[in-house]
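> For reference, the sequence and a predicted model appear below.
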Amino acid sequence: MHLGLWAVALQASIVLAASLAGPTVKLDSATVTGTSSGSVSRFLGIPFAKPPTGDRRFRLPESIDPYSTSFSATSMGPACPQQAVKLPDLTGLPADAANFVVNSIYGIIFPDDEDCLTINIIKPADATPTSNLPVVAWIFGGGFEVGSPQMYDGAVIVERSIALGQPVIYVSMNYRLTAFGFLAGKEVKAAGVGNLGLHDQREALRWIQKYISPFGGDPTKVTIWGESAGAMSVSLQMLADGGDTKGLFRAAFMQSGSPPPVGDITDGQKYYDALVQGTGCAGSSDTLACLRTVPYKRLKAAINDSPHILSYQSLNLAWLPRADGVFLSDTPQKLVQQGKVAQIPIVSSDCEDEGTLFSLSILNVTDEGQIRTYLKTNFFPTISDADLDTLLQAYPQDLTQGSPYDTGFLNALSPQFKRFASFQGDALFQAPRRFFLSARSGKQKMWSYLSKRGKVLPFLGAAQGSDLLNIYGGGELTDYLIRFATNLNPNGPGSTSWPEYTNLSPSLLTLTDSALVPIVITQDTYRMKGMSTVTNIMLANPLGIPPNV
């Protein structure tokens, strides 16, 4: 009798140990163990490429060797090297508002490491290798300078998809940032190693094709999805290889990001030269080879000395994607004009006040002369006086026309703040979205939304990133995303009908603060003159040329 009880206890302990061990998947000859919680399972921090360290620094990502050793995948890997970001000196309500947005969306700096190319999978716990579920592949934002998948809980998406009866797999990836991922200059162009962060994303998408099936995903049903720099990355994945997706994805969902108005990779030469000087490589006959040997801490310190996303030059970023002749055969907006775009269903969106957060650094710019000098020095070093006149006429010093929009004379941190916020939001986000959608009208299915929620946030209004609180909080956008990934159409029972976007009817699903009517359908016809003006000016004067100082 005692032996029988012992046998029962032993069997129970084996079952308990198996459950505690967590769910497993087989990748090549390795067993990968994750964790389960409720209805979802997580497999985190899986390497998808060889470490971009040592001589692999500043080189294209290399595919991972077949997995041969079993391992646990229970925590996310470190972030890729981050750039130090400092908030402008603010006090009172402006500081409180900026801290809220930055710390909840951009400002969390995670432990980072140069060995960072890992991928994360969150799936329904009952998904099997034969489930063939749609996949949403998340690319985080952060100005190509900061960010990590650790900022976002994809379990919310998966749990909601299960509740809707349309289960999906959630994947998030790391990619190289700052100079590690977006080094620029003639040396970089000659070596064919520009836009490494975009190449990392592409490698992660290739990994999904090869390995998502064991998790229950269907490699033919991948939707790429991102916000801000992540959304720009999504759009640039659509432009790579002349618009050929190579079967890596079938749809794209973009929040606050479209093909950006950037120029050639050689425009960033000044930043390359500064990095070479700051790391002691100036005397080398091969400065790129020298940069591969610089100690990590010294290289990172030199990168931290370069302008960041909240520096005085603001969104004229030092480290960002540029036309390199390899990943991007031409500047993004010219590729759009040439029609070299993946013909897949897309969602492209913006928040109403995209430019406010990024305009806090220029509060000392207070009059007409100073804004002219600022724009010509920091944003458009090559602009003509006539074009500058046209631009300033399109974005006048009228507080009632500035951003945060529809707030009258309120939120004027300085005489030029709302004006500059309106210009920046349109130049980098709203106008590129409209330009992109207008060019693609009639060529593919498209939907667009505008988030006006959060207007009560002082000085920032419906700032960039505020819609993330909806989609990662299980709001209306969560359902639209899931249905879009599943059916290539965001519409479905229980949601406001979302019309397609065309030039004849540029419909916007508009999210409002109204409790009675939280969603309305509007038309994408606001600020037509301003956006048309800024689009034409930025086609002639692309972003990414260092300030003329």
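Yep, that arrived.
> hey, let's count contacts and neighbours off CA atoms from now on
Noted.
> and the most centrally placed residue in the chain, helix, strand or coil?
Nearest to the mean C-alpha position of the chain, counting by C-alpha atoms, centre = their mean, stands G230 at 1.3 Å. Judged by DSSP: H, G, I helix; E, B strand; the rest coil, the three-state class of G230 is helix.
> For it, give me its contacts.
For G230, the contacting residues are W138, I139, F140, G141, G142, M254, G257, by C-alpha atoms under 8 Å, 6 or more residues apart in numbering.
> how far away is it from W138?
Distance, G230 to W138, by C-alpha to C-alpha, to the nearest Å: 8 Å.
> Confirm for me that P66 is in contact with P47.
No - in this structure P66 lies outside contact range of P47 using C-alpha atoms under 8 Å: 11.0 Å.
> These two: who's more crowded?
Between P66 and P47, P47 has the larger neighbour count (other C-alpha atoms under 10 Å), namely 23 against 10.
> Count the neighbours of the closest residue to the more buried one other than its chain neighbours for me.
The shortest distance from P47 to any non-neighbouring residue, by C-alpha to C-alpha, 6 or more residues apart in numbering, is to T118 (4.2 Å). If you count neighbours by other C-alpha under 10 Å, T118 ends up with 25.
> and the comparison structure, right after this:
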Amino acid sequence: MHVYALMVAAAAVVVPAIADSSTYQGPVINTTSTTSSSSQTVPSSGSSSSPLPTVELDYTTVQAVGGNATIGYFKYQNIRFAKAPTGDLRFSAPEWPDIETAINTGNLAEADVSCKTSEDCLYLDVWAPADAAGRNLPVMVWTYGGGFTGGSKSGVTPEGLFDLSTDFVYVAYNYRVGIAGLANGPTYQHEGGVANLCVWDSQHAFEWVQKYISNFGGNPNDVTAVGFSAGGSQVMFQMTRFGGRAPQLFHKAYIMSPGYVPGAGHHHAEQFWQNVSSSLGCNGGHLDCMREISYDALVNASNTIVDNYTYQMQPRVDGFIIPDTYEANLYQGHFNFSGPCVISHALHEANSRAYSGVNTQEDVSTYVRIFFPGISDDAVETLLELYPEEDYESAGLRFADMK
């Protein structure tokens, strides 16, 4: 429920900010069946018999999969914003997709495709008003949470927001999670692996919005980034990527509970990579070998290592796209963002992320070590003293405050 409340609050920021459209020429939107694109009129929002519209991009044509004729919006599903990160592109930065000759009717993947279970997952969805042509609408870009190990673009959808207003365009995108999006370490990078791919994927999605959202009636100069938990961290990383030496890709931000743990260092990432690769027969972490392993085997091996060694999946400082933690970058002025920003917090969210839950006081120190790998015994004792047991109704609330 708190995630939807975040989106409603963010919509209150996005929707009133409709920019002047006097210089905008309108999106390329056609009404069409899957066999024709000759008509140039946009279907009426009240006509249930109108054909589903298509939108032409320079590499594909996408057709809406449905919408709501009464409220007046359409959903464009599973638009590929990067090449499939498979084969030689596994552990590589996202690349622009190839030209698609067939109309994309949203069936390139399951509607709820997730990078947790599918390697070919770099898709986004666009929801746009039926009368978007020429309106130059503000844009909301949603980045989901999930501890950098799960989540998907379809986990939260904007139907309720469109009940309130159809004066904006909504985008949600997938990014790589788990080992596919967070592999890191000296050996991995020395062999050509790109660190922090989840952050690269997020950047690429925002670049796609800048390049193509006007085709859907959106204004690329009025984009609000909205993120929850790991998604909030993604927004923070976009503000501070490359130490602020990269173009600003959005203009407002609404962030809730950015979920980044800054303490787990590079040596943990190296050991994790070595452990996973060795368990798969790729001794020494050879990247070519790791690219040949099936995705299911890769994910299963990674999950086993995480469970056995309490490894924390998270982006790590790599000296490049993440030159320092975003806290340090913000403090030092190493960011490129000049718009309004709201940062909020979900009370006790940490307890909901504590695997099977923190149920006893003994669990508290156990889960502190899980969430903060490498923490010293002295530091754990200090935390226990700073957050005394008698101040909390439950162990879970105590741990949530600590985290």
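It's in. This is a predicted model, so every value here is computed, not measured.
> which residues touch the aligned partner of the residue nearest to P47 of structure 1 in structure 2?
T118 of structure 1 maps onto Y123 in structure 2 when the alignment is built from TM-score structural alignment. Contacts for Y123 of structure 2 (C-alpha under 8 Å, 6+ apart) come out as N78, I79, R80, F81, A82, Y173, N174.
> could you dump these to CSV with secondary structure?
Shown next, in CSV, are these (three-state DSSP):
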residue, secondary structure
N78, strand
I79, strand
R80, strand
F81, coil
A82, coil
Y173, strand
N174, coil
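> Shared with structure 1, which of the residues you listed?
Retained in structure 1 (both residues aligned by TM-score structural alignment, their matches' C-alpha atoms under 8 Å) from the contacts of Y123 of structure 2: N78, I79, R80, F81, A82, Y173, N174.
> Out of the residues you listed, which is nearest to L287 of structure 2?
For those, the closest approach to L287 of structure 2 (C-alpha to C-alpha) belongs to A82, at 21.3 Å.
> count of residues packed around the closest one?
Other residues near A82 of structure 2 come to 21 when the count uses other C-alpha under 10 Å.
> same deal with the one 5 residues further on?
Residues within reach of G87 of structure 2, counting by other C-alpha under 10 Å, total 16.
> And the counterpart of it in structure 1, how far from F249 of structure 1?
Matched by TM-score structural alignment, G87 of structure 2 corresponds to G54 in structure 1. Relative to F249 of structure 1, G54 of structure 1 is positioned 31 Å away (C-alpha to C-alpha).
> Over to A9 of structure 1?
49 Å.
> what does L539 of structure 1 give?
For L539 of structure 1, the distance to F249 of structure 1 equals 29 Å [C-alpha to C-alpha].
> quick one: which of the two has more around it?
The residue with more neighbours, out of L539 of structure 1 and F249, is F249; 24 against 16, by other C-alpha under 10 Å.
> Tell me which residues touch the residue nearest to V358 of structure 2 when sequence neighbours are not counted, please.
In this structure, V358 of structure 2 finds its nearest non-sequential neighbour in G396, 4.8 Å apart by C-alpha to C-alpha, 6+ apart. Applying C-alpha under 8 Å, 6+ apart to G396 of structure 2 gives the contacts N351, G357, V358, N359, T360, V364.
> Out of these, give me the two with the largest separation.
Greatest spatial distance among those (C-alpha to C-alpha): N351 and T360, at 12.2 Å.
> who has more neighbours, the two?
N351 (21 against 11).
> so what corresponds to the more buried one in structure 1?
With TM-score structural alignment as the criterion, N351 of structure 2 matches T356.
> ok, for the counterpart of F148 of structure 2 in structure 1, nearest residue in space, not its chain neighbours?
Using TM-score structural alignment, the equivalent of F148 of structure 2 in structure 1 is F144. Nearest non-adjacent residue to F144 of structure 1, counting by C-alpha to C-alpha, 6+ apart: L177, 5.2 Å away.
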